[in-house]
Each structure stands twice: as structure tokens, then as C-alpha cells.
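Asker: Here's my sequence, what's the structure:
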Amino acid sequence: MSKVLHQFLQDNLNDLKDKGLYNEIDPVEGPNGAMITIGGKELINLSSNNYLGLATNDHLKEVAKKAIDHYGVGAGAVRTINGTLDVHVKLEEKLAEFKGTEAAIAYQSGFNCNMAAISAVMDKNDAILSDELNHASIIDGCRLSKAKIIRVKHSDMDDLRAKAKEATESGLYNKVMVITDGVFSMDGDVAKLPEIVEIAKEFDLITYVDDAHGSGVMGKGKGTVKHFGLEKEVDFQMGTLSKAIGVVGGYVAGTQDLIDLLKVRSRPFLFSTALTPGDTVAITEALQILLDSTELHDKLWENGDYLKAGLKKLGFDIGESETPITPVITGEEKLTQKFSKRLFEEGVYAKSIVFPTVPRGTGRVRNMPTAAHTKEQLDEAVKVYEKVGKELGII
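Answerer: Down below sits the predicted model:
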């Protein structure tokens, strides 16, 4: 190995460990459900994005197996050559129905969506108004587009209006986009979409909502845009298929013209092999489950409210979450890491979240209750939190 590289790696790894910012990866031995096994230890799992429990759903496993038997394990090509199978067409039709739009396009991941869609429409002659707490994939997608990135204070509508006015009246840009998460994954708060759409109309902004943590969760499962009744007002509805939907991939939903352009301009669509047949069929069936019933959605919210109430009663700082996402904010990074480790030792898996995922000094243990958790599991988790919280002086 290069001496320069070796020194660089050692210096950076040691620095991260000294500051409590080094992330240990814990391989899960078996399914990622309400309970998981790590290192032979069974734990209550509060760190999964599997909001509705669909990742381990028996029916979805069966339809995926049948699809593999018929189509094979891979699509065999990129979508634009001969990797578009009939099941991909059916999936995109179902996505459009689910999101209330004319059309939709599926990608291999949610991260890919933001890399693909933003850069396909925006370029160096444009500007993007981006919430300062937007997900890393939004930030990277904006950078890839080479558009001017204008940071907007988090959910600050006065700041958004002022910067929208300045950008549109400057004469410097051909197009201006406003982009936001629908649900902010670290705090669980919801974007002020009605106000954002109002400002967008005033200044003719393109609107883009990343609903990775809203699809399946908000709007009776249809997402944050549906929650506010804005399906006809938001230009880009983006989301993942790996969180509440339970499988893998991502999508963008919008007008037929938008989707037609993305199919010929978005590079991850053009240059990556298509979603596997088994995943594609499982996703389509998961969407149908959500279209047919709100049972899983309702159970998720019931469990989320129950856990929140238990942690808040104990005196933990759970922020201002408006969704089942429940952060327990501790602040200092090393304390956050120690807190997570002690929870693990007591039987609860709640991963520490520190800089750069969240700003310095705002470390937290993030809890993700799901529809699959029982009240007994949540009660046990709260008991562990009480024990460890008092032990470490957090409460």
C-alpha cells in the first residue's frame, strides 16, 4: 500500500474514533424484523426502516419466489436495451396509481433517484433552493446537476420566499427548483408543503419532494404529498421502495412528459441494470397491499404514538417529531455512542446517529417503531431506556 494512503487512512480513522464519530457495523443474523439477532444475541429492533413489516412478509416472499422461478434472478440488461420486463411496466403503472400521478419511473435505489432526476432536469444555468437538512442524496444530486445550490433555513418559509424572490428576479437562472424532504428522517418533522407550494406558484418554481420516509407512512400510506392533497401541484414525487414498501429501489412520479424525459435523460436509468424480477413483483404486490388497506399504516402510527408517550413520560428529549420516527436526543457524540452500546447490552438495538449525519452536538439514538412490534416489546424497550437513561444521567 502507498505510504501516503496508509498514513491518510490511519489519521482519519483514529480521529473519528477519538471524537466518537466512528460507526461500527453490526451484521444481522437472520431477518430484519421487530426482533433481530446480532452476535447470537436477540434484541428488540428499533433501528430498521421496515416501517410496515413488509420486508419479512410471508406473502411477498412467496410472490418473489414465483417471479424468480419464471424470470430468473436478474433482469439481464439495462432498461433501455432489453432489461424492461413486463413486470417493470406493471410496477410503474402501480406506482402512478399509488401516488396519484400520470406516470412513474422505477430506479435501483432511492439514492439513484435523486442522482438521476435532479441532474436530468437542472443544469449549470439553473438554481436549486434546498432545505439545509435535506438528505445526503439530495445534496449529491444537486451537486451533480451543476446548478447553483442555495441553502434555505430548515422549514423557514420567510427565508424560502426571500431567496426564491432573489433567485427568480436576478435574471441569472433559466429555471429555479425548490427541493425538500417530505419527512425529515433524523427529527421526524414534516415539510410545510402547502406553504412551499404557495411560494412555488408565486415565483414559478419547480417543486420536488423526496418522500423516502413519507411513502407508506403519511397520507394513509400514500405519502406526504397526498397527506396535504397536493398530488396535482408537486412536479416531482420521489420515494424509496426499501423502507415502508419493504423491498429495494426507488421511484419518481409525475406527469407523463416528465417520466418520458427521465427515461431518456437520467443516467442511472440508462446505465444500470434493471431491478430484479423478484424484487419488482414483490414491490408491486406491497403497493397493492397499501392500496387495499390502511391496517398496517394504522398499526405503525399506534405503535409510534405509544413509544413516544412512554419515552416522553420518562423525561427524554424526543424533539418535535410529527411521525413515528422518535429520536432520543443526547447531544454529545461520545455519550450518544455509549448510550447506544448500553441499550444493546440490555437487549434493545437503537443505533446512535452522530455527525456528519446530524449536526455536531445533536447526537441522538433514533427509534423506528414499526407495525410489526407488539406492545410488550415496546414496554420492554421503555424499561431498558429508563434503566440506561438513569444510569448515564440522561434523565
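
Asker: drop to CA atoms for contacts and neighbour counts, all remaining ones
Answerer: Noted.

Asker: And the most centrally placed residue in the chain, how far from T224?
Answerer: Geometric centre of the chain, nearest residue: A212, 3.6 Å, by Cα atoms, centre = their mean. Computed as Cα to Cα, to the nearest Å, the A212 to T224 distance reads 10 Å.

Asker: intersection of neighbour lists for those two?
Answerer: Applying Cα atoms under 8 Å, 6 or more residues apart in numbering, one finds that A212 and T224 are jointly contacted by G182, V183.

Asker: Name the residues that touch the lengthiest helix in the chain?
Answerer: Longest helix in the chain, counting residues (DSSP state H): helix 295-314. For helix 295-314, the external contacting residues (Cα under 8 Å, 6+ apart) are 51-52, 216-217, 220-221, 290, 318, 323-326, 368-375, 378-379, 382, 385-386, 395.

Asker: quick one: buried residues of that helix?
Answerer: 296-308, 310-311 (16 or more other Cα atoms under 10 Å).

Asker: and what of stretch 132-147?
Answerer: Per 16+ other Cα under 10 Å, stretch 132-147 contains these buried residues: 133-135, 137-139, 141-147.

Asker: got it, and stretch 53-63?
Answerer: Buried residues in stretch 53-63 (16+ other Cα under 10 Å): G53, L54, A55, T56, L60, K61, V63.

Asker: in terms of contact, does the second one touch S242 like I think?
Answerer: It refers to L54. No - assessed by Cα atoms under 8 Å, L54 is found out of contact with S242, at 9.6 Å.

Asker: Just the buried residues of whichever strand or helix holds E198, please?
Answerer: In this assignment (DSSP states H and E), E198 forms part of helix 193-203. The neighbour-count check on helix 193-203 (16+ other Cα under 10 Å) flags L193, I196, V197, I199, A200, F203 as buried.

Asker: all helices for this structure, in order.
Answerer: Using DSSP H, the helices of the chain run over residues 3-18, 58-71, 86-99, 110-121, 136-145, 157-169, 193-203, 224-227, 256-265, 267-271, 277-292, 295-314, 333-345, 375-391.

Asker: Quick one: closest of the ones you listed to I44.
Answerer: In terms of Cα to Cα, the element of the helices of the chain nearest to I44 is helix 375-391, at 6.7 Å.

Asker: Report all helices and strands that that closest one contacts.
Answerer: Applying 3 or more Cα pairs under 8 Å, 6 or more residues apart in numbering; DSSP states H and E, one finds that helix 375-391 makes contact with helix 295-314, helix 333-345.

Asker: how about this one, so we can line them up?
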Amino acid sequence: MRPDEIESALQGLADEHRLRRRPLLSGPQEPRVKIDGRDYLAFASNDYLGLANHPAIRQAMQQAIDEWGVGGGASALVAGHFDIQQQAEAALAEFVGCEAALLFGAGYAANLGVITSLVGRGDAVFADRLNHASLNDGCLLSRATFKRFRHNDLEHLEQLLRDTPARSRLIAVDAVYSMDGDEAPLRELLQLAERYDAWLYLDDAHGFGLLGEGRGALVEYALHHPRVVYMATLGKAAGVAGAFVAGSRQLIAWLVNTARTLIFTTAHPPAQAAAVLQALQLMEQEKWRRELVKRHISLLREGLRATSFALCSSRSPIQPIIIGGNKETLQLAAALRERGIWVPAIRPPTVPAGSARLRVSLSAGHTHDDVAELLAVLLMLIC
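Answerer: So this is what the prediction gives:
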């Protein structure tokens, strides 16, 4: 795009009700927030367990800053790998039942780094059509043959695996899909990976902390296998930031030597690792958080079951309400904001055209009354 085209392109986005801006948040991420100077009851954050502002995690990070400082200084391969980060990696590996784990600065960086490390020219990568953008970008940057299969369509995937010649293959999926809240058929996908000699790469950004008693999809579905590469983010249910990849010791050693998004970036702050260690303790000890989220999900779904709202099939805290048109979705989100409730309107290209939606995210930080208030306002708006 030329510099003189940007203004008209922005206007085009506005005309299609797709122009975005960043809402200004004042204060910590909690169910009750101040956005653009106004107080809201918010259902927008992926802080599923309500840990993002937990006092124990704040304290752990503050104490770690006193001991470890703030910055990483350089790549861990150049300036050194903090032993507090090594402790966090060991704890994460044990938590999900793997031999080893590796911290990344973000899930996006992990997806790009892992996929481009495992496949390249002459190889093939197969991705679900509803995968997160970071998975798709990793597939594109790998320079492998890139095939996309219809959402959760195992027959279509098998056809592509059978018909695509390649030296190495990798199947990439979200364990829980971020905009629909449904899940991938992971056991069946592993069977296909075994049959066609492929890696199975799982992005469990929205399952970690919830599935498998909090230990994620790997534990929920007993998927520990040499072909499985597991990634989960730490900025959602864990309430912190960053991501980790888990698998065999050989796999992690390979990534340390080949993952460009790890090698060519400054290590993330060491205090972040201390926060992760504290978050893991809370996830293990405070099981009531997951149970509370389940009750919130049931309350919302039961309350909307007899309405005209279209709900996706989701047992996760992600409860999308499909509206369809961009303009109508924005209008409904605005009507909720007028009544003090913040729910994001999700539009293309994040979701397919014609499937714009309100993406309701539930959290253990919400109370029963919070969810009941959202439900009451939604019911009032459609009467």
C-alpha cells in the first residue's frame, strides 16, 4: 500500500463497520473496569480464572523484581538464562506431564517459532480453517506447502494428508477455538498424525487452566505422545503473560537451537517467571475457580436457550452470540455499553463474513449476580 492510500483505506474500513480502535483502560484487568472514563461490568477479558490481579501473583512479581531486576538484557543464549525462568519451565513441564518446557514471550512468538522450526520447503502443513491468525502466519512463514481443511472435518484433513506429497508433515490446530469456543477432535487428530507420519501441534491458549483439571487439553485427552507438540499461553487463565511449549527434551533442545522468535529476541522479564510459578500454585490449589466458571456458563446458556440469539456449541468460558451483520452487532454492543456492560463486538476478518458476534468471556472473577445482570440486559434488548 502506498502512503497516499492509507486514508482512503481507513475510510473503507469505517464504511464497512470494521474500523477498530483501542479502548482506554484505567486500572487493572478485572470484571469491573473503567474504560474511556466510564465504569463497566466487563465480559471481554480472557482472564478466565480471575488471576490477572490476584494479590499473591502481584506480590510474587514485586518481590522478584527486587531480586532479579526488570529487564532480560539480551537473548538468553547471549546474556544467560535466568534460573527463575528455568524453575518456571520445569514447573510448567511437570504441570502438563511433559519432559521439558520452553518459555516464549507470547503465544504468537511460540507459534511462529515452533512451526518454522519443524517444517520448511519440501514439507507440508495442514491447518484448521478456524485456527488463530498466529498459527496461519507460522504456516505461511515456514515456506512449507500450506493446506487448510474445513473446520473439524477429519475426512477433509485425511484427504489432504493422503494427496499432498511431503518430506515431513505437521497438523496445526487450536485445542479450543477462540471465537467459537468449541474444541478440536484431538484424539482423532492424533490418530491421523500417526497414520500419515505427521507432527500434531496443539495451541491450547484457551484450554490451559480449564481443561484437564486445569492442566490443559494434553491431560484432558491423555495426548502425551512423541508426535504431539503442546503450546499454551500464560496471559489468559494463568493471568500473567507469555507462553510455553512442552514436549520431549530433544524437542525443546531443538527449539532452543532453531526457533528464531526465541533466539533473536530479548528474554522476557525474569519477574514474569515468578508470577507464573505463583499462578500455577493457585491453579492447582483453588479448584473452585473452574467450578465457578462452569456455573456461570450454565446460567448464561440456560437463560438464552429460548431466545432468538444463536449460541455456539461451547462448554468453555467463550460464549459467542452470533448476530450476523457488522452494523447490527455494533449496535447491540453499543446498547449494552449504554447500560454499563462491556462486551466486544467481533467482526470480519477475525471471524467469517456474515458471522459477526458478541464474544462473551466469563471468568471466576464474575459473581452470579454479574452474569445474571448481563443475562437480564440481553433479554431486555431483544424483547
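
Asker: what does R366 of the first structure align to in the second structure?
Answerer: Under the alignment (TM-score structural alignment), R366 of the first structure pairs with R359 in the second structure.

Asker: Repeat that for D279 of the first structure.
Answerer: That one, D279 of the first structure, aligns with Q272 by TM-score structural alignment.

Asker: Also T180 of the first structure?
Answerer: Match for T180 of the first structure (TM-score structural alignment): V173.

Asker: so its match makes contact with A133?
Answerer: No - counting by Cα under 8 Å, V173 of the second structure stays clear of A133, with 11.2 Å between them.

Asker: coming back round to it: now the angle from the longest helix of the first structure to helix 277-292?
Answerer: Relative orientation of helix 295-314 of the first structure and helix 277-292, computed by axes from the mean of the first three to the mean of the last three Cα atoms, to 10 degrees: 80 degrees.

Asker: And helix 295-314 of the first structure against the second structure, how far off on average?
Answerer: Mean deviation of helix 295-314 of the first structure relative to the second structure after superposition (mean Cα distance after the TM-score superposition for the first structure): 2.1 Å.

Asker: Now do that helix against helix 375-391, angle only.
Answerer: Using the same axes, to 10 degrees: helix 295-314 of the first structure against helix 375-391 is 30 degrees.

Asker: Off-centre distance for helix 295-314 of the first structure?
Answerer: 19 Å (Cα atoms, centre = their mean, to the nearest Å).

Asker: again with stretch 89-96 of the first structure
Answerer: For stretch 89-96 of the first structure, the distance to the chain centre is 20 Å (Cα atoms, centre = their mean).

Asker: Buried ones in that stretch, by neighbour count?
Answerer: Buried residues in stretch 89-96 of the first structure (16+ other Cα under 10 Å): L91, E92, E93, K94, L95, A96.

Asker: Then stretch 114-133 of the second structure?
Answerer: With the criterion 16+ other Cα under 10 Å, stretch 114-133 of the second structure contains buried residues 114-120, 123-128, 130-132.

Asker: which residue lines up with L91 of the first structure in the second structure?
Answerer: Superposed on the second structure with TM-score structural alignment, L91 of the first structure falls opposite A88.

Asker: pretty sure its match is touching A279, no?
Answerer: No - judged on Cα under 8 Å, A88 of the second structure makes no contact with A279 at a distance of 10.5 Å.

Asker: returning to what we had before: can I get the helices and strands packed on helix 375-391 of the first structure in a markdown table including distance to G83 of the first structure?
Answerer: As requested, these are arranged in a markdown table below (distance: least, Cα to Cα, whole Å):
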| stretch | distance to G83 of the first structure |
| --- | --- |
| helix 295-314 | 33 |
| helix 333-345 | 43 |
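
Asker: Could you check how far the equivalent of the residue nearest to the centre of the first structure over in the second structure is from S134 of the second structure?
Answerer: A212 of the first structure maps onto A205 in the second structure, with residues paired by TM-score structural alignment. According to Cα to Cα, A205 of the second structure and S134 of the second structure sit 11 Å apart.

Asker: got any residues that touch both of these two?
Answerer: With Cα under 8 Å, 6+ apart as the test, A205 of the second structure and S134 both reach G107.

Asker: The residue nearest to the centre of the first structure is in contact with G246, isn't it?
Answerer: No - contact criterion Cα under 8 Å: A212 of the first structure and G246 do not qualify, at 11.9 Å.

Asker: Nearest to I36 of the first structure, out of the buried residues of stretch 53-63 of the first structure: which one, please.
Answerer: Distance to I36 of the first structure across the buried residues of stretch 53-63 of the first structure (Cα to Cα) is lowest for T56, with 11.8 Å.

Asker: Please name the residues that touch that closest one.
Answerer: Contacts of T56 of the first structure (Cα under 8 Å, 6+ apart): P31, N32, G33, G246.

Asker: before we move on, what about F43 of the second structure?
Answerer: Contacts for F43 of the second structure were tallied using Cα under 8 Å, 6+ apart; they are P31, I341, W342, V343, P344, V360, S361, L362.

Asker: Matching the second one against the first structure, which residue comes up?
Answerer: Going back to what we said before, that points to I341 of the second structure. Using TM-score structural alignment, I341 of the second structure sits opposite V348 in the first structure.

Asker: how many neighbours does its match have?
Answerer: V348 of the first structure sits with 26 neighbouring residues when counted by other Cα atoms under 10 Å.

Asker: One more: the one 4 residues further on?
Answerer: S352 of the first structure is surrounded by 27 other residues when neighbours are defined as other Cα under 10 Å.

Asker: who's in contact with it?
Answerer: T336, Q337, F339, S340, G363, R364, V365, R366.

Asker: again with R18 of the second structure
Answerer: N326, R347, P348.

Asker: leaving aside the residues next to it on the chain, what's closest to the second one?
Answerer: In this structure, R347 of the second structure finds its nearest non-sequential neighbour in A356, 4.6 Å apart by Cα to Cα, 6 or more residues apart in numbering.
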